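Student: Got a predicted structure here, sequence first:
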Amino acid sequence: MPIDPLYPVSLISTGDLIDRLSLATTLAAALVIFIGQVIVSRWWLRNFAYGPVEWILRAVTIGRVPRLRHQPL
């Protein structure tokens, strides 16, 4: 079995678990992960002005720490 180069960052290694799961189980897992990401993303965007990586890149680019939360209205 070839070594998967993304093994350290993947939740389900293509060489191990994915071969033992049925198509329905794989699709159900993908759907659960997707729905979880949508829920977390909606919460994040409601509470914060930038994503975490965007915030870091802005801080490095402009040379100061930008406000992470939304400005109060």
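Tutor: Structure's in. What do you need?

Student: Going by C-alpha atoms from here, please, whenever you check contacts or count neighbours.
Tutor: Noted.

Student: what about Asp19, distance to Thr26?
Tutor: Relative to Thr26, Asp19 is positioned 10 Å away (CA to CA, to the nearest Å).

Student: So for those two, which sits in the more crowded spot?
Tutor: Looking at Asp19 and Thr26 with other CA atoms under 10 Å, you find the greater number of neighbours at Thr26, namely 16 against 11.

Student: try it against this one:
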Amino acid sequence: MNLQGRWFYGNLAILAKDLKSTGNKAGHYISNAAGAPFAYAVRPETVGHYIGLPDSHEKETFDGDIARHIEPERSEWNDP
């Protein structure tokens, strides 16, 4: 989530110190669709990593998501 409260997808860039040549300040940034590396300043605690697999509802899942597993009904087989 960026500092204005909107969600963005892209690559994360972390600047340890200010870049005087570009005017970017130290912080965490997400690139935009065009690949600009310092497009959106973000809060680091809101950054998630997409794991590449959808959940059972075809929604994207991210590292750290909480999931609930429900086992299908079990039936016991008894041999005669």
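Tutor: Now that the structure is in, tell me what you want to look at. Since the model is a prediction, treat every value here as computed from it, not as a measurement.

Student: Give me the TM-score for these two chains.
Tutor: Here the superposed chains carry a TM-score of 0.25, computed using TM-score structural alignment, normalised by the length of structure 1; 34 aligned residues with a CA RMSD of 4.0 Å.

Student: got the buried residues for the helix or strand encompassing Glu54 of structure 1?
Tutor: Per DSSP states H and E: Glu54 of structure 1 is located in helix 52-62. By neighbour count on 16 or more other CA atoms under 10 Å, the buried set for helix 52-62 of structure 1 is Trp55.

Student: Which elements pack onto that helix?
Tutor: For helix 52-62 of structure 1, there is no helix or strand it packs on, judged by 3 or more CA pairs under 8 Å, 6 or more residues apart in numbering; DSSP states H and E.

Student: Which single helix of structure 1 contains the most residues?
Tutor: What stands out as the longest helix in structure 1, according to DSSP state H, is helix 23-47.

Student: Need the nearest residue in space to Ile51 of structure 2, chain neighbours excluded.
Tutor: Excluding its sequence neighbours, the residue lying closest to Ile51 of structure 2 (CA to CA, 6 or more residues apart in numbering) is Phe62, at 5.4 Å.

Student: Can you get me a residue count around that neighbour?
Tutor: By other CA under 10 Å, neighbour count at Phe62 of structure 2 equals 16.

Student: any idea how far it lies from Ala13 of structure 2?
Tutor: Counting by CA to CA - Phe62 of structure 2 and Ala13 of structure 2 are separated by 18 Å.

Student: cool, Tyr40 of structure 2 as well?
Tutor: Taking CA to CA as the measure, Tyr40 of structure 2 falls 10 Å from Ala13 of structure 2.
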